[in-house]
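# mind looking at a prediction? Sequence and model below.
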Amino acid sequence: MTALAHTETPEIEHALRAAFDGLRAGFEAERDPGLAVRLDRLRRLETMVTAMAPAMAAAISADFGHRPAQVTQLADLTPVLLGLRHARRHLRGWMKTRRMPTSLIYRPGHNRLMRQPLGVVGIVSPWNFPGLLALGPALAALAAGNRVMIKPSEIGPRFSELLREQVGAHFGADEMVVVTGDADLGRAFVALPFDHLLFTGSTAVGRQVALAAAANLTPVTLELGGKSPAIIGAGADLERTALRLVAGKLLNAGQTCIAPDYVAVPRGQVQAFVDALRRAHRQLYPTVATNPDYTAIATERHYRRLLALLDEARAQGAEVLSLHDEGPSDAARKLPLHVVLRPMAAMRVMQEELFGPILPVLAYDDVDETIRHINAGDRPLALYWFGSDDAEREKVLRQTLAGGVTVNDTLWHIGQEALPFGGVGASGMGAYHGEWGFRTFSKETGVFHQHPLAGTRLLYPPYGRVFQRLSALIRRIG
């Protein structure tokens, strides 16, 4: 059996350890798989993803209550398939041992850099983009020659079970395994002695994962979240900007870790911008509750949390506007985009990552004011700037620090295989995608090759005049 189903709490640790030990044994039997083996695993993963695409879309939609198949195609399937294609195309070069520069004083010796698999990689993936955030890291880990163990979110049980079955059908128990279960299983999972652990989820849970991994000195990549700002800068086209911002904000109904969490707008343009947002919302989603293109909020608890955030903002004096004629649909768990005007810093809408179709609007008089606001909080996972003033753009980019940036649009930096994707500070640590994923799951080993005629014997004891002269020469020319 190549996958582990949910087990009762007393059996979790034993069952997980047995699955982990199977992967460890597979790695020990083949510590440095060659190019052909790695390509075969990537091809099998592509075959699996392609074959399960319709079932994946149906399972994810059922887990959410409703999510358009097109969103799964755009955000879960296509990025994984493109990532697989990119990895296969570049894998030979990534694996190549590189000759590195060697200082004159160490010649005729020479340096090389080897990239070696780490061993067994653990991946904890969330419910919001369950295909992308489980299989994106997995393809990077497989490309790097590792064995992989995935724990998907229990909030998406249908997709998790589908993934468990499909991985079991396409990979051996010593190659890649999916384990499914609740929070107890999750806690036991992150306590395993992985060679690297990647977690995608909330900052609060990420801290717990880092603490659990630290007990084993397991290095971690944490892809978290936070309050990602959008800035409407000088020269921004309000209609185009509003359309792109609404499209990014409402993809997956805002249940996206890099969705714009609030927007800063020049004070004199706030009303015009809100009007443009309203037009964009109605253009993209003429209806909400019955619209097959609009995603439901994934759980009743999360839906009620969003409504409570809006109620609290109203009660504390903010102006809350629905940008659609329709109100919230309790039956469908669908919520149209709401903007919050004049939010105060102490409100939860300005303290918590919203993860839904709520967009606070901050008015500013000078872009420096917005820069100070961003820098006063935790470093965000994403930042978005809209405008045509190159000097202002560079000022914003250089005086803030975010995990990644898209200029004059939202979200699209996550799809670039030639760029790293990762957080900074409270929004995460480490990065993957493309070669950065390969390197994250590899040990870059420096190797120095000494030459038979090396003069280092002159530095051996007993120390005397020759040693002093040679060490002085090394300091001058090294």
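It's in.
# when you work out contacts or count neighbours from here on, use the C-alpha atoms and nothing else.
OK.
# the helices in the stretch 301-450 of the chain, which residues?
Under the criterion DSSP state H, counting those that start in this stretch, the stretch 301-450 of the chain contains helices at 348-351, 367-376, 390-399, 434-440.
# of all those helices, which one is nearest Arg164?
Nearest to Arg164 among the helices of the stretch 301-450 of the chain is helix 434-440; the distance by CA to CA comes to 22.7 Å.
# wait, Met176 sits on Ala169?
No: counting by CA atoms under 8 Å, Ala169 is not a contact partner of Met176; they are 10.6 Å apart.
# and those two? Which one has more around it.
Comparing Met176 with Ala169 by other CA atoms under 10 Å, the one with more neighbours is Met176, at 28 against 14.
# which one is the more buried one nearest to, not counting chain neighbours?
Nearest residue to Met176, sequence neighbours excluded (CA to CA, 6 or more residues apart in numbering): Val148, at 4.6 Å.
# which SS class is the one you found?
Assigned by DSSP: H, G, I helix; E, B strand; the rest coil, the conformation of Val148 is strand.
# also this one, for the comparison:
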Amino acid sequence: MEIRVQEIFDRQVVQQHLLRKTTVEERIAKLKKLKKTLLHMEKAIFLALQLDLRKHEKEAAITEVYFIYSEIDFAIKHLRKWMDKQHKSASITNLLAKNWTQFEPKGVSLILSPWNYPFQLSMSPLLSAVAAGCAVVLKPSEFSPHTAEILKDIIHQTFPENEVTCLLGDKELATELLNLPFANIFFTGSPSIGKIIMKAASQHLSGLTLELGGKSPVLIDKTYPLKEAAQKIAWGKLINAGQTCIAPDYILMPKELIPAFVAEFAIACQEMFYNDAQNMDPNKYAKIINLKHLKRLKDLIGDLDESNGTILWQSNIEDKESFPATLVQLFNLNSRLIEEEIFGPILPIVGFETLNEALNIIQNKPKPLALYIFSNNKQYITSITQACSSGSVCINDVLLQVSNPNLPFGGINTSGMGSCHGFYGFKAFSHERAMMKQSKWSITKLIYPPYHNKDRIFNFLKSFM
């Protein structure tokens, strides 16, 4: 494998010099060809996602496949503008010069994608890289093998290997790839692995985008209808069985609202995910990716005791590959459920007396990828957004901030660095290069040595700086 990996990389290093010269028309043609391939293989994509995560076809369509169609269309529509020169104003030191910026491809890029949304989180950075004019090596997760095989087929049918290739393997392949001097690395995954990626990137000073995770809190105010909040939170938490990086991770709410919220959450869960037999329906509810993660979730619940928390409600479930929707009330902050990213259908609730109590909890934790606020009180919303940092904020809904390609998607500090989607994805694989063309009537010589008798010129310059 090592010789083959090096060979592919070397060929892409050569090809990158041609790719950087590609026109907007040529890149759009590649994006259109990619979408055509996806449409042709759509049923196979849905089947792969069903086999890996047991995603319902409609869920896979909305959260994975149609999402990518939309991103491709958005890139095609705006790519010409993104690639155009962006003219900039002159300064006193280059008064007559022409100034502009222009995006150029960073070069050969490595994309390491995760298993939870294995199609979307592979194709989204890939199409951004193609739009930017980069050569790409994609390594999807080995934990979603059926989708990985489909990704490999799609890429093989759409691109020559020296432009885009998909390599399948485990962490040994990832380690081998990270030893290569990629110009740019795009990683989606956990903060712990993100640190390893960042360390590897530093060896070659590679450009780096990290889309990580963290504990995304939800704050619920008394002014917002509990039934509506519970329904939205249940959908956002239980879609893909909670295996979503921006899923609501824990709830902070006034203590007296907890019983009513639990009742409404249970109703919402049953309406969306139950079958006629009053159990979670395996045809509507995704499975946990593997036994290791299933055991991890069981252990999180197993750590509860009278001192730190109790189960408030748990769904009925007969399927052995799934984990029940679970609401837990935490009595203190020593539980693993409030320390670790859950990445599953367990939703802890922490009651508070004052908003400052809730804000202190968020402020004393690493900055989350998303922050959710349910309130109809503008002052309440403002006080939270000003007090707490996060990658994104969504008010009176969940998850939907990721669906707008006009918004950047990304974390901050432990929840990530850099952004993706739309222009921000294009930018992640591009270098914004400053360009200046001096006029033949340049006045720069006025500041050349010798400096005697130039006090008036320098005083004049100082007044503009």
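Here it is on my side, so go on. Please read all numbers here as calculations on a predicted model, not as lab measurements.
# re the thing from before, now which residue in structure 2 aligns to the residue nearest to Met176 of structure 1?
Superposed on structure 2 with TM-score structural alignment, Val148 of structure 1 falls opposite Val136.
# what's the closest non-adjacent residue to the residue mapped onto Gln401 of structure 2 from structure 1?
By TM-score structural alignment, Gln401 of structure 2 lines up with His413 in structure 1. Excluding its sequence neighbours, the residue lying closest to His413 of structure 1 (CA to CA, 6+ apart) is Thr406, at 5.6 Å.
# number of nearby residues for the one you found?
For Thr406 of structure 1, the count of nearby residues is 16 (other CA under 10 Å).
# that one and Phe421 of structure 1, how far apart?
From Thr406 of structure 1 across to Phe421 of structure 1, the span is 12 Å (CA to CA, to the nearest Å).
# overlap in contacts, those two.
Overlap of the contact sets of Thr406 of structure 1 and Phe421 (by CA atoms under 8 Å, 6 or more residues apart in numbering) consists of His413.
# give the aligned range of stretch 105-124 of structure 2 in structure 1.
With TM-score structural alignment as the criterion, stretch 105-124 of structure 2 aligns to 117-136.
# can you measure across that stretch, start residue to end residue?
End-to-end distance of stretch 117-136 of structure 1: 17 Å, with CA to CA as the criterion.
# okay, buried residues for it please.
Neighbour-count burial for stretch 117-136 of structure 1 flags 117-136 (criterion: 16 or more other CA atoms under 10 Å).
# which of those residues fall within helices?
Residues of the buried residues of stretch 117-136 of structure 1 located in helices (DSSP state H): 132-136.
# could I get the residues you listed as a markdown table with distance to Leu217 of structure 1?
Below are those laid out as a markdown table (distance: CA to CA, whole Å):
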| residue | distance to Leu217 of structure 1 |
| --- | --- |
| Leu132 | 27 |
| Leu133 | 24 |
| Ala134 | 23 |
| Leu135 | 25 |
| Gly136 | 24 |
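# from those residues, pick the one nearest His86 of structure 1.
For these, the nearest to His86 of structure 1 is Gly136 (11.8 Å; CA to CA).
# can you give me the strands for the stretch 101-250 of structure 2?
For the stretch 101-250 of structure 2, the strands defined by DSSP state E, counting those that start in this stretch occupy 109-112, 136-139, 164-166, 184-188, 207-211, 217-220, 250-254.
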